[in-house]
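J.: got a predicted model here, sequence first, then my questions.
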Amino acid sequence: MTTLKQARGPQPDQPRLSLAEVIETVTDGPLPVRFTAYDGSAAGPPDAELGLHLLAPRGASYLVTAPGDLGLARAYVSGDLDLAGVHPGDPYPLLRALEDVRFRLPPPRLLPVIARSLGTELLRPPPPPPQEALPRWRRVAEGLRHSRTRDAEAIRHHYDVSNAFYERVLGPSMTYTCACYPHEAATLEEAQENKYRLVFDKLRLQEGDRLLDIGCGWGGMVRYAARRGVRAIGATLSREQAAWAQRAIDEESLGGLAEVRFSDYRDIKESGFDAVSSIGLTEHVGVRHYPAYFRGIRERLRVGGLLLNHCITRPDNRMRPTGAFIDRYVFPDGELTGSGAVIAAAQDAGLEVRHEENLREHYALTLAQWCRNLADHWDACVEEVGQATARVWGLYMAGSRLGFERGGVELHQVLAVRTDGRGAAGLPLRPWWDG
């Protein structure tokens, strides 16, 4: 096969090129999986168990006109690309096989060859799938990112999908954050319960204490604390989450102790809390807003009150984009930085950091179970949210699992305290869990 990678430019007598040859121009290195296309062409190892099958011209246009992995995601989400050898709810084995493959735009010198071989329409970018959120931040001043309106829109895009969908994927705990596995054979529910226990113990919560849980999701931490006599308030920007959480509180007869508000965490007026938990919120705050975020938390704590900040981080403290697929399909406006930047921002806001740990491997295990849940309940999930959205979730969770396994992303818990200004915090010399 004469590949476009070998071509040096359009030649009058050059034969027409197949879709497989065109696809080779947008990949660096040999394909480790089998690629087949609707024109009958193929590339990659003939005996590969895993593969990609291109079904329609629109999918080919996505692959050729969108940079990086975005084109692959668009073709897959739109239904123009099928995966072979994996379940759509858990495409992890295929993503692992493609881990070292880099997708790019075809070189400009080869565009005339592609146009002559397959038609100019192939080079015209189709509209993206409707599940894609346009990155409007590129067209507005940077200061408008993470405004209250923008944050509410971003949260609605991701979290107001369907409570029934989340129940099937997340399981009975309805907890959409990293679990903490007491051992590798633990169930997801055991690990999520253990995570709440860990947070509760780190915050030294006792019956009668007051807890504020910001970005509380479906109220898992709020209800865990309330069952143990703690008065807990949760805040979420997702109306669907708040309604589900409040029903769960009522069903457990915890209304005298627990409350979940459909509210921006910045609108919580109460103060003097014994503890604040932030489990999976910092990713949505925006790095530029860390100073105000941590100052606001400090102002809501009593002297000696503790903060447990649990968030996804990078393995370094350099700022860079989250990636087109994540930004457009999963977490619009989401930002990540390293644990060092998180700790520094907390310290600069007047909080004294006492403990931190990385639960990276635990998140890989959590995501693996979420993918299994999605695969096990695939038909019901597709019926609930549609095939395109279900495909987005399978792709996103399997890809994230790979990232946590390989160390491209981490999960850090940071424990900090508000001192009295003279260094007194009323804490023991060493916490019991630290040995």
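T.: On my side now, so go ahead.
J.: going forward, measure contacts and count neighbours with C-alpha atoms only.
T.: Will do.
J.: so who does residue 244 touch?
T.: Residue 244 makes contact with 163, 218, according to CA atoms under 8 Å, 6 or more residues apart in numbering.
J.: same thing but 7 Å
T.: Contacts for residue 244 (CA atoms under 7 Å, 6 or more residues apart in numbering) come out as residue 218.
J.: distance check, it against residue 212.
T.: Computed as CA to CA, to the nearest Å, the residue 244 to residue 212 distance reads 18 Å.
J.: what of residue 263?
T.: 13 Å.
J.: more neighbours: which of those two?
T.: residue 212 (30 against 18; other CA atoms under 10 Å).
J.: hmm, who's touching the helix ranked longest in the chain?
T.: Criterion DSSP state H: the longest helix present in the chain is helix 387-406. Residues outside helix 387-406 that contact it (CA under 7 Å, 6+ apart) are 77-78, 88-92, 95-96, 131, 360-361, 363-364, 367-368, 371, 381-382, 409-410.
J.: same thing with stretch 186-201?
T.: For stretch 186-201, contacts defined as CA under 7 Å, 6+ apart pick out 173, 179-182, 221, 224, 308, 366, 369.
J.: and the comparison structure, right after this:
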Amino acid sequence: MTTFKEPTTRETRTHKLTISEILELVSDGNIPLRFTAYDGSAAGPEDAEIGLTLKSPRGTTYLATAPGDLGMARAYVSGDLDAVGVHPGDPYDLLRIMGDELHFRRPSALTLASITRSLGWDLLRPIAPPPQEVVPRWRRIAEGLRHSKTRDADSISHHYDVSNTFYEYVLGPSMTYTCAAYTSENDTLEAAQENKYRLVFEKLGLKEGDRLLDIGCGWGGMVRFAARRGVKTIGATLSKEQAAWAQKAIAEEGLSDLAEVRFSDYRDITESNFDAVSSIGLTEHIGVHNYPSYFDAIKSKLRVGGRVLNHSITRPDNRSHARAGSFIDRYVFPDGELTGSGRIITEMQDVGLEVRHEENLREHYALTLKAWCKNLVDNWDACVAEAGEGTARVWGLYMAGSRLGFERNVVQLHQVLGVKLGPKGEANVPLRPWWEG
């Protein structure tokens, strides 16, 4: 390990630091990858297989004016910071090394003065972020209150209306943008996604002739799975692009008499008395403070004895701050919020839904994300042509980072099964789990 000592007062006044020297100063001196910069400086092992290249002063400005994951994301998405030894569609190995072995520290006032003098004020003036970034939370108030119908629609559109063609490349034939359920690590993505829908279907106890409401239905994968088995299904999504794609797929499969996907807020569905409600990947978007009204709305749509399956990303505890980090909030899921499965179960119980089962599919989501990254790598040129390199870089960074998060238990994926009891506590479910795992 090399150690770069902090400058003395005399050195602060006389020595102009290189970019690589600045990196060594703000880290613990142990650079586990090869770093090179546009000023000709370098740090880290020369024989490292994985590295970073800072290509321009603009990248330095991004890094210096938004420290942490947001600054790194800006420099990377803009192309000013390049990964070496990994594909931009799957920078997992780079993120793993950085997370495990690259540790930053708060520099002293003397060191900050030296860094500031070396960079110069021109590089420390904030500049416009890449176009893929949305405005910060405090500026979104003009778009409506957080998790109002209007603001939720805008947030969903930002993420899901990128391009149906782009999603076809990344998600594969299933067009399913939620955690799959693997029977083994050797399963194909398509088999695991089909297995996920089968798992939800069986947990809900659906049978031919039943009625299902699928809220946050995406491109209609669950809707079509249920309709193929004789279940009359309504899906709702706030993405106009998703709704159009789903309706076309429904028609092409000849399922129009059983299935429908609406471009609609789940709160605007007027039908009720459903046998089951599935919510697969929606809870992350609605806001934790809206959980009571959300689960109460679901309960109001169910018949007595009806079941709900809530499938969502969660935190590993119920104490952490609900809001997403800067990169996720500004580039991926604006206004997204996560909490622990305990909070979800509590809110379901408090509106009168009896929780019958829950399970954590954390490792399954890591495998799902790995498969999506592979699809992005395999279809990189087509994805760039469709959505632009900046957007493709956002997706590679987001999915690889999320995979690492699920592996390291930073986030989890929980399915929670509830039932709307009868007036005398009737649940009408088998005594033991009735589905295949």
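T.: Arrived safely. Keep in mind it's a predicted model, so treat the numbers as computed, not measured.
J.: hmm, back to that, identify, from the contacts of stretch 186-201 of the first structure, the entry nearest to residue 435 of the first structure.
T.: The nearest member of those to residue 435 of the first structure, counting by CA to CA, is residue 182 at 16.0 Å.
J.: in a strand, residue 35 of the second structure, correct?
T.: Yes: counting by DSSP: H, G, I helix; E, B strand; the rest coil, residue 35 of the second structure falls inside a strand.
J.: thinking it is in contact with residue 42, fair?
T.: Yes: in this structure, residue 35 of the second structure is within contact of residue 42 by CA atoms under 7 Å, at 5.4 Å.
J.: what about those two, which has more around it?
T.: Neighbours were counted for residue 35 of the second structure and for residue 42 using other CA under 10 Å; residue 35 has more, 23 against 19.
J.: contacts only, for that one.
T.: When contacts are counted by CA under 7 Å, 6+ apart, residue 35 of the second structure touches 42-44, 51-53.
J.: what about 10 Å?
T.: 19-20, 23, 41-46, 48, 50-54, 83-84 (CA atoms under 10 Å, 6 or more residues apart in numbering).
J.: ok, residue 134 of the first structure next?
T.: 128, 327-329, 332.
J.: identify the farthest-apart pair in the residues you listed.
T.: Pairwise over those, using CA to CA, the maximum falls at 128 and 332, 15.5 Å.
J.: which one of these two is surrounded by more residues?
T.: Shown here are residue 128 of the first structure and residue 332; by other CA under 10 Å, residue 332 has more neighbours (26 against 17).
J.: alignment lookup: that one to the second structure.
T.: When the second structure is aligned by TM-score structural alignment, residue 332 of the first structure is paired with residue 334.
J.: with the second structure overlaid, how far apart is whatever helix or strand residue 312 of the first structure lives in on average?
T.: If you go by DSSP states H and E, residue 312 of the first structure is part of strand 301-313. Its matched residues in the second structure lie on average 0.2 Å from strand 301-313 of the first structure after superposition (mean CA distance after the TM-score superposition for the first structure).
J.: matching residues in the second structure for that strand?
T.: Going by TM-score structural alignment: strand 301-313 of the first structure matches residues 302-314.
J.: now do the matching stretch: distance to the chain's middle.
T.: 22 Å (CA atoms, centre = their mean, to the nearest Å).
J.: ditto for stretch 171-186 of the second structure
T.: On CA atoms, centre = their mean, the centre of stretch 171-186 of the second structure falls 15 Å from the chain's centre.
J.: try stretch 263-278 of the second structure
T.: 25 Å.
J.: which residues do residue 263 and residue 212 of the first structure both contact?
T.: By CA under 10 Å, 6+ apart, the residues touching both residue 263 of the first structure and residue 212 are 234-235.
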